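Chemist: Fold the following.
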Amino acid sequence: MTGPADARARGAQVERLAADWLMARGLTLEASNQHAKGGELDLVMRDGETLVFVEVRHRADCRHGHPLETITTTKQRRLIRAARFYLQRNRLSCACRFDVLAVTGTPPRLEFDWVAGAFEAF
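Modeler: Below you'll find the model as predicted:
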């Protein structure tokens, strides 16, 4: 039987693997699992001078749709609000981008689908 603790542990493992995957592609990790008003930022990374807020979405398979399909406008608004809070809390003023990293499969066999600039702060 699997419960919420198992799901959290699996999510944390996938986020670590996602961060490693992105770092292998030139990004640097600033922070992870940043709780902010109304939301959580999975990964905060740097791509050169740009601060990148990465939402990691995982599904073991695509039977119920691709993980990218789970980024609704409501989710986008929550991420934008959390990002603004993060910037304010850390007194940052820099170029920012919102990326989504869709992960499918189960470790160690994972597939990554990275959408840089997946949406804009509106």
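Chemist: going forward, measure contacts between C-alpha atoms and count neighbours the same way
Modeler: OK.
Chemist: what's the burial count for residue 91?
Modeler: As a burial measure, residue 91 scores 9 neighbours (other CA atoms under 10 Å).
Chemist: Also this sequence, please, to line up against the first:
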Amino acid sequence: MKKTGDHYEQLALDYLRRQGLSLVTQHFRKGHWEIDLIMREQDTLVFVEVKYRSQKGYGGAEYALSQAQISRLRRTAQYFLQTQQLKEHQTACRFDLLAVDGQGNEQQISWLKNAF
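Modeler: Model (predicted):
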């Protein structure tokens, strides 16, 4: 499972780099919580959650993020800002979802800016 997740996070990283974002860090952890990618787009920090689903059932990868996960991601992002000595209300940031659906040549990537 970890190997699959790493593959799709690398795919997401490559995709976002092609869109002009630069990597700040990968797999930022606070205890058991993790942010997949932290990127920078100009002056904005972008916290990216990567989701993969082989099929679009139940809405696919775009709908695979629960409210509990969103809450954990927000708290982990706050912790990241604290470790970098950045003020939450003075730092431009957003939360994006990069959703990958399908298999092989049939994969579709959806990049949802300001997803939550």
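Chemist: Kindly tell me how buried the nearest residue to residue 39 of the second structure once chain neighbours are set aside is, as a neighbour count.
Modeler: Closest residue to residue 39 of the second structure apart from its sequence neighbours, by CA to CA, 6 or more residues apart in numbering: residue 23 at 4.5 Å. Taking other CA under 10 Å as the criterion, the count of residues near residue 23 of the second structure is 16.
Chemist: secondary structure element for residue 23 of the second structure?
Modeler: When elements are assigned from DSSP states H and E, residue 23 of the second structure belongs to strand 22-30.
Chemist: Give me the aligned partner of residue 111 of the first structure over in the second structure.
Modeler: The criterion is TM-score structural alignment: under it, residue 111 of the first structure has residue 108 as its aligned partner in the second structure.
Chemist: Was I right to think its match contacts residue 101?
Modeler: Yes. Using CA atoms under 8 Å, residue 108 of the second structure makes contact with residue 101 at a distance of 5.3 Å.
Chemist: So between those two, which is more surrounded?
Modeler: Comparing residue 108 of the second structure with residue 101 by other CA under 10 Å, the one with more neighbours is residue 101, at 21 against 13.
Chemist: which ones are touching the spatially most central residue of the first structure?
Modeler: Among the residues of the first structure, residue 55 comes closest to the average C-alpha position under CA atoms, centre = their mean, at 2.0 Å. Under the criterion of CA atoms under 8 Å, 6 or more residues apart in numbering, the contact list for residue 55 of the first structure reads 41-43, 98-101.
Chemist: at 6 Å what do you get?
Modeler: When contacts are counted by CA atoms under 6 Å, 6 or more residues apart in numbering, residue 55 of the first structure is found next to 42, 100.
Chemist: I'd guess it is in a helix, am I close?
Modeler: No. When DSSP: H, G, I helix; E, B strand; the rest coil is applied, residue 55 of the first structure is found to be strand, with no helix at that position.
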